[in-house]
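In: Generate a structure from the sequence data that follows.
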Amino acid sequence: MAQEIERKFLVKGKFKPEVFKSTRITQGYLSSVPERTVRVRIKGEQGFLTIKGKGNHSGISRYEWEKEIPLNEAEELLQLCEPGVIDKTRYLVKAGEHTFEVDEFHGENEGLIMAEIELKTENENFIKPAWLDKEVTGDDRYYNAMLTKHPYTKW
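Out: Modelled structure (predicted):
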């Protein structure tokens, strides 16, 4: 099984001068139950189908399976998704040997900016840029699947 180990943080400062790539992402959920989420994503001109399992006790690691699918199939599957679509711009920012994925949300999640870092182990050390704010790893409100049901602008 593929394990995803990641930590999530809110963003408080200016990260954009450090961005080396950005991509618009649209995604929806065929299933958003906590035990398994099934996500359809359009990232730029590529489509993806992703299945994620429930997180461990710390919320840092969980099962993840992802497969690239044709763009037209991703567009069709988005029509079958549960209500609520995530629209965001993903920025990539290097920090030491790691790359943070910083998501700036649009639409009903406007104003939310979150950074994620994928790690090899749960205890791996990494550089924390000055623009990182509070850690929200394991806080269900910040999972994209939850943001489709309870958008940030309605908190």
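In: going forward, measure contacts between C-alpha atoms and count neighbours the same way
Out: Noted.
In: The protein: helices as residue ranges?
Out: In the chain, helices defined by DSSP state H lie at 71-78, 144-149, listed in chain order.
In: quick one more, to check against the first:
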Amino acid sequence: MIEIERKFLVTSNAYKDEAFKSTRIIQGFLNTHKKRTVRVRLKGDIGYITVKGQSSQDGLSRFEWEKEISKEEAESLLNICELGVIDKIRYEVKIKNHIFEVDEFFGDNKGLVVAEVELENENEAFEKPFWLGEEVTGDIKYYNSQLSKQSYKTWL
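Out: Okay, here's the model as predicted:
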């Protein structure tokens, strides 16, 4: 249950033409402690509750546990989350053996577009699409839990 991923800024909208799937995601946080976060997510009509541990020093990996819950359960839990709900559309793009999840944010995070790719190990090679920009792996200001507290619009 260790998640290994790298995160990048996105430099163009070209990923939209390459996406094989897109889904609206609404998520909130029941807990955003430095050592753990508890997230509630409504992804389309399916709910999820996720617990994430503290990131490794390089930001590449961390513990993650996730369980599917009903839409109604997710909606109820979203009502008691900390302030700062995340609203985004996730585009999934297959590049060779990897799937890039590209999140286009709305609301207070409008204008931010970030791509993540999950890896089997920290040294795994992958092809970078031309629309990938600066790597922001490990930069906590790009974590959704932080974007819910310190939105992108406040950076500008």
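In: Go through the helices of structure 1 and pick out the most buried.
Out: Here the criterion is mean neighbour count by mean count of other C-alpha atoms under 10 Å, and of those the winner is helix 144-149, at a mean of 19.
In: Check what contacts that helix and list those residues.
Out: For helix 144-149 of structure 1, the external contacting residues (C-alpha atoms under 8 Å, 6 or more residues apart in numbering) are Gly28, Tyr29, Ser32, Thr37, Pro83, Gly84, Val85, Ile86, Asn109, Asp140, Arg141.
In: any idea how far the spatially most distant residue from the centre of structure 1 is from Val85 of structure 1?
Out: Outermost residue of structure 1 with respect to the C-alpha centroid, by C-alpha atoms, centre = their mean, is Asn72; its distance is 22.0 Å. Asn72 of structure 1 sits 17 Å away from Val85 of structure 1, going by C-alpha to C-alpha, to the nearest Å.
In: likewise Val93 of structure 1?
Out: Taken as C-alpha to C-alpha, the span from Val93 of structure 1 to Val85 of structure 1 is 25 Å.
In: just Leu49 of structure 1 next, same as before
Out: In this structure, Leu49 of structure 1 lies at 15 Å from Val85 of structure 1, with C-alpha to C-alpha as the measure.
In: Please give me every residue in contact with Val136 of structure 2.
Out: Applying C-alpha under 8 Å, 6+ apart, we find Val136 of structure 2 in contact with Arg6, Lys7, Phe8, Leu9, Tyr142.
In: Pick out whichever of those residues sits closest to Gly59 of structure 2.
Out: Arg6 (8.3 Å; C-alpha to C-alpha).
In: distance from the longest strand along structure 1 to structure 2 after superposition?
Out: The strand spanning the most residues in structure 1, taking DSSP state E as the definition, is strand 19-33. Between strand 19-33 of structure 1 and its aligned stretch in structure 2, the superposed structures give an average distance of 0.3 Å (mean C-alpha distance after the TM-score superposition for structure 1).
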